[in-house]
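>>> For reference, the sequence and a predicted model appear below.
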Amino acid sequence: MGLGPLEIGLIILAILLLFGYKKLPDASRSLGRSLRIFKGEMKGMKDDDVRSKDAVSTTPVRGEIVPPPAPSGDPNAQLQEEARLAELRAADLRARADQARSSDSSR
């Protein structure tokens, strides 16, 4: 149930009749530009995701100095400290997201 040469020819003929042979190069050029822009935006979004994940794991939250975890000692205390730091990071990310949303909506 594929397209045969007759069906493809009819589709091309219909496109030529609808748009005309003079407008087809402009239409294909604008379609190519749109696809390039779309691909660039998608790549930028992926890069931003990777950068934000790296930033979360390496940067201190709200300018505070993050102490290194205790060498050995009580594992329960280490887990609680890691949980506290994760909550601070999450709160900071929520605040940044809210700030970005409010600045986007004001435009």
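Cool, the structure landed. Here the structure is a predicted model, which is why all the values come from computation and not from measurement.
>>> For the rest of this, base every contact and every neighbour count on C-alpha atoms.
Fine.
>>> can you give me the strands in this protein?
Shown for the chain, no strands are assigned by DSSP state E.
>>> State which helix of this structure is the longest.
Across the chain, the helix with the greatest residue count (assigned by DSSP state H) is helix 24-58.
>>> How far does it sit from its chain's centre?
Its chain's C-alpha centre and that of helix 24-58 lie 8 Å apart, by CA atoms, centre = their mean, to the nearest Å.
>>> put this beside the first:
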Amino acid sequence: MLGIIGNVGPWEMAFILIIVLIVFGPGKLPKVAESMGKAINNFKRAKDKEFEELEKEEG
């Protein structure tokens, strides 16, 4: 997933984490992470469903 935005090293990841902590605060960070996980899972399910429908149409 991170390959899309290029090479992200440990310093860049630390910088992003610090910015996220400043913006959301440590109290809301677990809820933000949970929401991101749900969004990614929903995206994957929708993608898989579309691929299945395309395969049914082709076959």
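Happy to help now that I have it. Being a predicted model, the structure only gives us computed values, none of them experimental.
>>> What's the TM-score once they're superposed?
The pair, once superposed, lands on a TM-score of 0.71 when counted by TM-score structural alignment, normalised by the length of the second structure; 53 aligned residues with a CA RMSD of 2.1 Å.
>>> returning to that earlier point: report all helices and strands that the longest helix of the first structure contacts.
Contacting helix 24-58 of the first structure under the criterion 3 or more CA pairs under 8 Å, 6 or more residues apart in numbering; DSSP states H and E is no other helix or strand.
>>> Give the aligned range of stretch 31-47 of the second structure in the first structure.
Counting by TM-score structural alignment, stretch 31-47 of the second structure pairs with residues 26-42 of the first structure.
>>> Superpose on the second structure and give me the mean offset of the matching stretch.
Here stretch 26-42 of the first structure is compared with the second structure after superposition; its mean distance to the aligned residues, by mean CA distance after the TM-score superposition for the first structure, is 0.5 Å.
>>> residue nearest the centroid of the second structure?
The structure's the second structure has its C-alpha centroid closest to Ile40; by CA atoms, centre = their mean the separation is 5.0 Å.
>>> State the distance from that one to Glu55 of the second structure.
The span separating Ile40 of the second structure from Glu55 of the second structure equals 23 Å under the rule CA to CA, to the nearest Å.
>>> How about Phe15 of the second structure?
Going from Phe15 of the second structure to Glu55 of the second structure by CA to CA gives 42 Å.
>>> Just tell me what Val20 of the second structure corresponds to in the first structure.
With TM-score structural alignment as the criterion, Val20 of the second structure matches Ile15.
>>> For that match, the count of nearby residues, please.
Burial of Ile15 of the first structure, expressed as a neighbour count using other CA atoms under 10 Å, amounts to 13.
>>> now swap in the one 4 residues further on and tell me
By other CA under 10 Å, 11 other residues sit near Phe19 of the first structure.
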